[in-house]
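> Sharing a model that was predicted from the sequence below.
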Amino acid sequence: MLTGKQKRYLRKEAHHLTPIFQIGKSGVSKNMIDQIDDVLEKRELIKVSVLQNNFEDKHELAEQIAKGTDAHIVQVIGNIIVLYRESAEHKQLDLP
């Protein structure tokens, strides 16, 4: 579980990132979770965009992705989900 200080740090680091994945009307699929898992291993911190044509709750989508990838939800703001998972091989961020 991330502390408040760690979440603030990760939000600051994610501010300049652009979303890598988009969730459309079809929702979250197993293939998408696998791809997000691979990218999290390389980058540790990513943004996912939820498109306007998706009518599911953004917090539920974030929970599905986090559970499938064993990641932490840093923030859900507007249509953007920020996820973090520490990488075993490509460690880039040192959390406070």
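Arrived safely. Keep in mind that what you see is a predicted model, and the values were worked out from it rather than measured. Numbers count the residues shown, from 1 in each chain.
> all contacts plus neighbour counts: C-alpha atoms, from now on.
Noted.
> Can you give me the neighbour number for residue 43?
Neighbour count for residue 43, taken as other CA atoms under 10 Å: 16.
> now swap in residue 74 and tell me
Neighbours around residue 74, by other CA under 10 Å: 24.
> try this one next to it:
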Amino acid sequence: MATAVTLSNKQKQHLKSLAHSLKPVVLLGANGLTEGVMAEIELALEHHELIKVKVPDEDREMREKIYATIIAHTGATKVQVVGKILTMYKPSPAAKIQLPRA
């Protein structure tokens, strides 16, 4: 497990603006958070750095636990949660997204 990057408010705002037009790349299905889904999330983060994951679970507490598990497992940083969609960021070695200085 990797450690998440700490983002300033300015950097979070920048990522939120970039994420605004993105569609969720991973949607949790009826099977919930499986190893396959985690692998998809890892791949998407490596490839895109900034992704959205949709968790259609109706139970808010369950969604929060799923978000926490995804964040802990991937080492990504939670940018925001809007409704049932988690936006997360993890810089890749390619550093595709340039963050503003803190």
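Thanks, I have the structure now. Keep in mind it's a predicted model, so treat the numbers as computed, not measured.
> Onto which residues of structure 2 does the strand or helix carrying residue 7 of structure 1 map?
Following DSSP states H and E, one finds residue 7 of structure 1 within helix 4-14. Aligned by TM-score structural alignment, helix 4-14 of structure 1 corresponds to residues 9-19 of structure 2.
> How about stretch 78-85 of structure 1?
Residues 83-90 of structure 2 are matched to stretch 78-85 of structure 1 when aligned by TM-score structural alignment.
> hang on, residue 80 of structure 2 is in a strand, isn't it?
Yes - if the criterion is DSSP: H, G, I helix; E, B strand; the rest coil, then residue 80 of structure 2 is within a strand.
> mind checking how far the match of helix 4-14 of structure 1 is from the chain centre?
Offset of stretch 9-19 of structure 2 from its chain centre (CA atoms, centre = their mean, to the nearest Å): 13 Å.
> ok, and what's touching that stretch?
Applying CA atoms under 8 Å, 6 or more residues apart in numbering, the contact partners of stretch 9-19 of structure 2 are 50, 51, 52, 79, 80, 87, 89, 99, 100, 101, 102.
> picking that back up, how about the match of stretch 78-85 of structure 1, which residues are buried there?
84, 85, 86, 87, 88, 89, 90 (16 or more other CA atoms under 10 Å).
> Of these, which belong to strands?
Of the buried residues of stretch 83-90 of structure 2, the ones assigned to strands by DSSP state E are 85, 86, 87, 88, 89.
> doesn't residue 51 make contact with the fourth one?
Read that as residue 88 of structure 2. Yes - contact criterion CA atoms under 8 Å: residue 88 of structure 2 and residue 51 qualify, at 5.6 Å.
> still on that earlier bit, dump the contacts of stretch 9-19 of structure 2 into TSV; add distance to residue 64 of structure 2 as well.
Rendered in TSV, the data for these read as follows (distance: CA to CA, whole Å):
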residue	distance to residue 64 of structure 2
50	19
51	17
52	15
79	14
80	12
87	13
89	17
99	27
100	29
101	30
102	27
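> Going by neighbour count, which of these comes out on top?
With neighbours taken as other CA under 10 Å, the top of the contacts of stretch 9-19 of structure 2 is residue 89, carrying 28 neighbours.
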